[in-house]
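**Q** Pasting the sequence and the predicted model now:
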Amino acid sequence: MWLAAPTDLKLLPYDVHIWRIDLERPEPELQALEATLSSDEIARARRFYFQQHQQRFIAGRGILRAILGRYLGVEPQAVRFEYEPRGKPILGDTYIHSGLSFNLSHSQDLAVCAVSINRVIGVDIEYIRSVSDVEALAKRFFSPREYAVVRSLPPQQQQKVFFRYWTCKEAYLKATGVGLVQLEQVEISLTPEEPAKLTTDEQWSLIELLPADNYVGAVAVEGFELDLKCWQY
């Protein structure tokens, strides 16, 4: 599923490109990636208490710049970002008119970047970890129908389904720039055997991802007729 990207990378109107990024990079590469970051990104990295979290942030933002630079035909350090009111990064400066839309998500030592053109896009991944109060969280953040699905499952299935719901909701909310404040207002239809569907907005496509063992993810894209390609950075 995750292939090496071609050297002549092209993004057509129906394309959705998903990049899988290993955030554990060797020190020389981290230094090279840090050199491409802006001063505010470096300051943000320094605010992380643990060095591992600093390094993962540097890897994620540096590789994001490298990926976007390939589409824009510029060096990574030339990429400029602006931020929407709730913090979603978008391309800024002269690149705001490129039509390129992107979103980045990370969990543990893995990140995914979703890219499209002239379509709003959002992506989320989560490492499936043990959540002791999964039913209580589902009752708080999910719709009654979603909560009923989680509650009906045996414990060994509840965790994965919970995170499937979560990533699908967050991918859509990240795409729209709303944030988690409306998590319970986004309704998803899924079962352990059936893929997810977004039932609260029929103008969007929702695609679940399997980034790696013990991870789940989802990408939400405005519109339909998509050609999904998954690249390994």
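**A** Received the coordinates, thanks. None of the values given here were measured: they were computed from a predicted structure.
**Q** going forward, measure contacts and count neighbours with C-alpha atoms only.
**A** OK.
**Q** residue ranges of the strands in this protein, please?
**A** 3-4, 15-22, 81-83, 89-91, 100-107, 110-117, 121-127, 188-189, 197-198, 204-209, 215-222, 227-232 (DSSP state E).
**Q** for the protein, what spans make up the helices?
**A** Using DSSP state H, the helices found in the chain span residues 27-34, 39-46, 51-72, 134-141, 144-152, 155-176.
**Q** Give me whichever of those is most buried.
**A** helix 155-176 (a mean of 22; mean count of other Cα atoms under 10 Å).
**Q** you'd agree P89 is up against Y83?
**A** Yes - using Cα atoms under 8 Å, P89 and Y83 qualify as a contacting pair, with a distance of 4.5 Å.
**Q** ok so, going back, quick one, which of the helices of the chain gets closest to Y95.
**A** With Cα to Cα, the closest approach to Y95 among those belongs to helix 51-72: 8.0 Å.
**Q** what angle do the closest one and strand 110-117 make?
**A** Calculated by axes from the mean of the first three to the mean of the last three Cα atoms, to 10 degrees, helix 51-72 forms an angle of 20 degrees with strand 110-117.
**Q** alright, now check it against this:
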Amino acid sequence: MGGPGPFARALASLDPPHWEPAAGAPPSGAETAALWRAVVPGPGPALESMAEQLAGEARVRAATMAHPLRRAQFVTGQALRRAVSSPSGAFSLSHTGDWVAAAVCGCGPLGVDAETARARRSMERLARRFFSPEEHALVAGCGPEELPVFFYALWTAKEARIKALSRDRAHPAPVSLLALLETDTAAFTVTGPTLCIPLSEGRMHWCWLAPGVLCACLVPHAAATLRFWEWRPAG
């Protein structure tokens, strides 16, 4: 691979999705996957109303969480799960900062991960620890503008894949995305608000969940359409 530049630039220049507001899951089948986002509310009645609707282990866990933001993320994620998931379908959840992301589909594998893509001193160290030597070398060679986008593209994709496959495998085999991220842009496609590459298990989509928040979603091959929804609780 000549370098991560074309991939990182294509990803950075994606237009944001059009998020359709909804209070619950619209009907969908195996041919359509849905990516949801929800704003994490600050302390106040909206958050406590969601917390009061939790039950069982989730309610106990929320009551014992001391960190305000983590509690708010957890409560919002559980409320979103209750509103949009289906007992017979696949569901995956992630959160970062003030946002929660959820992927829903009638079948799997399905996995989602969202991260705030800002420069951190720890990126090179994390790449050395968790990425392949080739991936680490590319991260280390990135320019300052490309580095956060490329690092978090790899990170979110790996996390989304682990979430998708860990339901069927105790330890999913690692996969290097480098073979698919060639300087020839035929290796990836840009369709509307997403950049997509094919994997053996499905298709990996990246998009911007919000400004500066990168999201990767692995959807099954059967899901030919990915729709974007913003959860807005009724009332």
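**A** Alright, I've got the coordinates. Predicted model, so just to flag it, every value in this text is computed and none were measured.
**Q** can you put the helices of the first structure in a markdown table and add distance to L104 of the first structure?
**A** As requested, these are exported to a markdown table (distance: least, Cα to Cα, whole Å):
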| stretch | distance to L104 of the first structure |
| --- | --- |
| helix 27-34 | 16 |
| helix 39-46 | 15 |
| helix 51-72 | 8 |
| helix 134-141 | 23 |
| helix 144-152 | 26 |
| helix 155-176 | 10 |
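**Q** ok, back up a step: please say which of P89 and Y83 of the first structure ends up with more neighbours.
**A** Higher neighbour count among P89 of the first structure and Y83: P89, with 17 against 11, using other Cα atoms under 10 Å.
**Q** List the contacts of the more buried one.
**A** Applying Cα atoms under 8 Å, 6 or more residues apart in numbering to P89 of the first structure gives the contacts F81, E82, Y83, N103.
**Q** Compare those residues and tell me which is most surrounded.
**A** Ranked by neighbour count (other Cα under 10 Å), those have N103 at the top, with 23 neighbours.
**Q** In the second structure, what residue corresponds to that one?
**A** Alignment note (TM-score structural alignment): N103 of the first structure maps to S92 of the second structure.
**Q** right, and its match touches V104 too?
**A** Yes - in terms of Cα under 8 Å, S92 of the second structure counts as a neighbour of V104; the distance is 6.8 Å.
**Q** For I63 of the first structure, which non-adjacent residue is spatially closest?
**A** Counting by Cα to Cα, 6 or more residues apart in numbering, L33 is the residue found nearest to I63 of the first structure once chain neighbours are left out, at 7.1 Å.
**Q** An error on my part: the question was meant for P220 of the second structure.
**A** Leaving out its chain neighbours, the residue that sits closest to P220 of the second structure by Cα to Cα, 6+ apart is G202, at 4.4 Å.
**Q** The first structure: which residue goes with the one you found?
**A** Checking TM-score structural alignment: G202 of the second structure goes with W204.
**Q** quick one: that match from A220 of the first structure, how far?
**A** Using Cα to Cα, to the nearest Å, we find W204 of the first structure at a distance of 7 Å from A220 of the first structure.
**Q** more neighbours, these two?
**A** Under the criterion of other Cα under 10 Å, the comparison of W204 of the first structure against A220 puts A220 first, with 27 against 18.
**Q** so what's the more buried one closest to, chain neighbours aside?
**A** Going by Cα to Cα, 6+ apart, A220 of the first structure has L206 as its nearest residue, at 4.6 Å.
**Q** burial count for that neighbour?
**A** For L206 of the first structure, the neighbour count with other Cα under 10 Å is 24.
**Q** Which residues are in contact with it?
**A** Applying Cα under 8 Å, 6+ apart, we find L206 of the first structure in contact with C168, A196, K197, L198, A218, V219, A220, V221.
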